[in-house]
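# Got a predicted structure plus its sequence, pasted below:
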Amino acid sequence: MPDGRTGIMAGMHALLSAFAPIWILTGIGYAVARSGLLGAQAEAVLGRFVFHVAMPAALFTMVSGSHPSAFAHPSMVAFAAATALVSALGFVVARRFFGRGRADAAISSMASGYVNSANLGIPVAVQVLGDASFVAQVILFQVLLVSPVILTLLDSGTRPGGGAAGERPGGGLRRMLTMPVRNPIIMASLLGLAVSVTGLRLPAALTHSCDLLGAAAVPTALVTLGMSLHGGPAAATGRVAGRAEVGAAVALKTLAQPLIAYAVAGPLLHLPDHQVLAVVLCSALPTAQNAFIYAREYGLDTGLARNGVVASTVVSMVTLSFATWALGPNR
């Protein structure tokens, strides 16, 4: 019994240590906005910096040094199935029950199923699982497969005319085909994948520069998120998300996704206990701040993404702790 209690306490300490930077950087962003230190346009400028510069650099570095063959692992099948199902549910709920358009529903889908795998998933995995190898696969899955789908829905849902009759024939197809060139997130991921597949060795100066830029992505995104909490308008266009809409997304993210992941990994695929724990733990991670950055960049309601990130981060402290207690080796 003492050993089990010690393991639980160690897991809780690991969770608190992982969550602390999120709250601190978000709080700094709030304080900066409240003081007016960076001016009225700081939030918008920092958001564009993350989307167009820092995040692409981070993704390029990450993908170029990866091995996409890791997707074949059975654990990834369980995680991908839970992510796909919950993301689809988030999209349908936003469309059917809250009357959202395609682009806003894509943000709801992201808030429901896109996990904070990098700055939160890695430290949690290292402390609870002992290594972050599965989290690395999750990151690649989201970058190479989930993000392009979300960005395609955002692009098609916010294009001029929204596909109306006034749009020239073939315009939608042309925008879809040229989106990798126009979207820095997808372009950086594709370039990184090309480098990974070909085994190309890049100059050290280039990789170091990308490392430096990429390191700014997460902290800047969290500071930007914190700035958005200070009284500014939650939406650039359209209506603001209500509590019921945010609650639905958070419930899907923190409850439905890990439960589905457990059902697929355990009863369906009969994976070993440590793999089931890894799948459930990663599925129980809160919504990534990328959802807020994407919503801001596309001029959509940022209230759902912003509040979803904050609320799911709070709730996930409970769900992650429960998953560790229920499925961990000290149970």
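Nice, I can see it.
# From here on, just use CA atoms for contacts and neighbour counts.
Will do.
# Can you tell me, leaving aside adjacent residues, what's nearest to the residue positioned nearest the centre of the chain?
By C-alpha atoms, centre = their mean, the chain has its centre lying nearest to residue 288, at 3.3 Å. Counting by C-alpha to C-alpha, 6 or more residues apart in numbering, residue 116 is the residue found nearest to residue 288 once chain neighbours are left out, at 3.9 Å.
# quick one: the one you found and residue 291 touch, right?
No - Residue 116 is beyond contact range of residue 291, at 9.9 Å (criterion: C-alpha atoms under 8 Å).
# what about the two, which has more around it?
residue 291 (28 against 23; other C-alpha atoms under 10 Å).
# Report the contact partners of the more buried one.
Applying C-alpha atoms under 8 Å, 6 or more residues apart in numbering, we find residue 291 in contact with 107, 110, 111, 114, 305, 306.
# how close does the fourth one get to residue 204?
So the one you mean is residue 114. When distance is defined by C-alpha to C-alpha, to the nearest Å, residue 114 is 32 Å away from residue 204.
# List of residues touching whichever strand or helix holds residue 61?
Using DSSP states H and E, residue 61 sits in helix 55-64. Here helix 55-64 makes contact (C-alpha under 8 Å, 6+ apart) with 140, 143, 184-185, 187-189, 191-196, 207, 210-211, 213-215, 217-218.
# next, the one to line up against it:
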Amino acid sequence: MQTTMQMILDALLPVILITALGLGLARINLVTGEQWRGIERLAYFILFPAIIVETVARADFSEIPALGLGAALIGAILIVTVALLAVQPLLAARFKVSGPAFTSIYQGVARWNSFIALALIGEMIGATGLALLAVAMIAMIPMLNVLSVLILSRYAGGSAPTLKRIGLDLVRNPFIVSTLLGLALNLLGNPLPAPVMDSVHQIGLASLPIGILCVGASLDLSALRRPGAALLIGTFARLLVMPALVAGLCHLIGVTGDALLAGVIATAVPSASASYLLAAQMGGDHRLMAEILTVQTVVAILTIPLCLAVLV
């Protein structure tokens, strides 16, 4: 367990430190508010899509239980989505959770930080783990982005979305487009010239630090001293409920070994930094989203080893 803990700390501590740097940069006004908005848009439309395209395009899907792992991950997402939608009226009535705040709870619970997962799986499983993580990306990223866009359209927009609005939101979503592009390149044997893919790789390298800097810059530490129901649900449902659901579904389907480990890691890591960017772009409660991401990242230092010890 000491080795596992060291791997987890190696992956999570840089995220915590970069978040703190973003907070510090914002507090001293080295980067102003409007400049942060421009950086957020750069990460949202260019940097994160680049790493998605590269990872999916270069993945080797041979000799791994792709269907079983994908089914378990999709099943967990659907269960969590239905459960959260069912309790949304209670959250609004009992805990005064607004529509935009509910969208941050949803993204906090359902989405995942693939970069932290990449670091952990790469250390613990190796090349096979990276292929398994690509399966997780293909299974989860399109569905999570579609569901997140729909829920943001409905609960942050103040009214039920029309079919036209839903279509426009999905067509304009760079994460959906980049996943589909990466899958197409994979199926075609990745025909792009090496310099092009190397450029995509270099662009994608900037996505994690810049995305996390934006999270830190938006953080209101005073709110963390008064954690409410939204923050607690968004934190612990993500870090404990999601991996337990995936582990149960994996055992039910017959997914074991490295694939089970990959599934648990993919759902035990904090939510995606891109959740904050999506919330900021579509009218969600981006401050609550930033708080959820920060608390999750700190608490995950304890919950990830717990999940691996109990569920794998």
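Received the coordinates, thanks. Please read these numbers as outputs of a predicted model, since none were measured by experiment.
# TM between them?
Here the TM-score for the pair of chains, by TM-score structural alignment, normalised by the length of structure 2, is 0.84; 305 aligned residues with a C-alpha RMSD of 3.0 Å.
# follow-up on the earlier one: over in structure 2, tell me which residue corresponds to the residue nearest to the centre of structure 1.
Here residue 288 of structure 1 is matched to residue 272 in structure 2, going by TM-score structural alignment.
# How about residue 216 of structure 1?
Match for residue 216 of structure 1 (TM-score structural alignment): residue 206.
# measure that match to residue 48 of structure 2 for me?
Residue 206 of structure 2 is 8 Å from residue 48 of structure 2, by C-alpha to C-alpha.
# any common contacting residues for these two?
Counting by C-alpha under 8 Å, 6+ apart, nothing touches both residue 206 of structure 2 and residue 48.
# Which of the two has more residues huddled nearby?
Here residue 206 of structure 2 and residue 48 are compared on neighbour count by other C-alpha under 10 Å; more neighbours surround residue 48, at 24 against 16.
# which position in structure 1 aligns with the more buried one?
Using TM-score structural alignment, residue 48 of structure 2 pairs with residue 55 in structure 1.
# Quickly note the distance from that match to residue 226 of structure 1.
In terms of C-alpha to C-alpha, residue 55 of structure 1 sits 18 Å off from residue 226 of structure 1.
# how deep is residue 107 of structure 2 tucked in, by neighbour count?
With other C-alpha under 10 Å as criterion, residue 107 of structure 2 counts 30.
# Which position in structure 1 pairs with it?
In structure 1, residue 107 of structure 2 lands on residue 110 (TM-score structural alignment).
# Now its match: which helix or strand?
Here residue 110 of structure 1 is assigned to helix 102-113, by DSSP H and E.
# Can you spell out which helices and strands pack onto that helix?
helix 74-96, helix 147-158, helix 243-251, helix 290-297, helix 302-327 (3 or more C-alpha pairs under 8 Å, 6 or more residues apart in numbering; DSSP states H and E).
# mean deviation of the first one from structure 2?
This means helix 74-96 of structure 1. Mean deviation of helix 74-96 of structure 1 relative to structure 2 after superposition (mean C-alpha distance after the TM-score superposition for structure 1): 2.7 Å.
# contact partners of that helix?
By C-alpha under 8 Å, 6+ apart, helix 74-96 of structure 1 touches 71, 100-102, 104-106, 108-114, 137-138, 141, 245, 249, 252-253, 256-258, 260-261, 264-265, 269, 271, 275-276, 279-280, 282-283.
# So for that helix, what gets flagged as buried?
For helix 74-96 of structure 1, the neighbour count (16 or more other C-alpha atoms under 10 Å) marks 75-95 as buried.
# Next, the buried residues of stretch 94-110 of structure 1.
Buried, per 16+ other C-alpha under 10 Å, within stretch 94-110 of structure 1: 94-95, 100-110.
# Can you name the residues that contact residue 200 of structure 2?
50, 51, 53, 54.
# now residue 110 of structure 1: how far from residue 304 of structure 1?
From residue 110 of structure 1 to residue 304 of structure 1 the distance is 10 Å (C-alpha to C-alpha).
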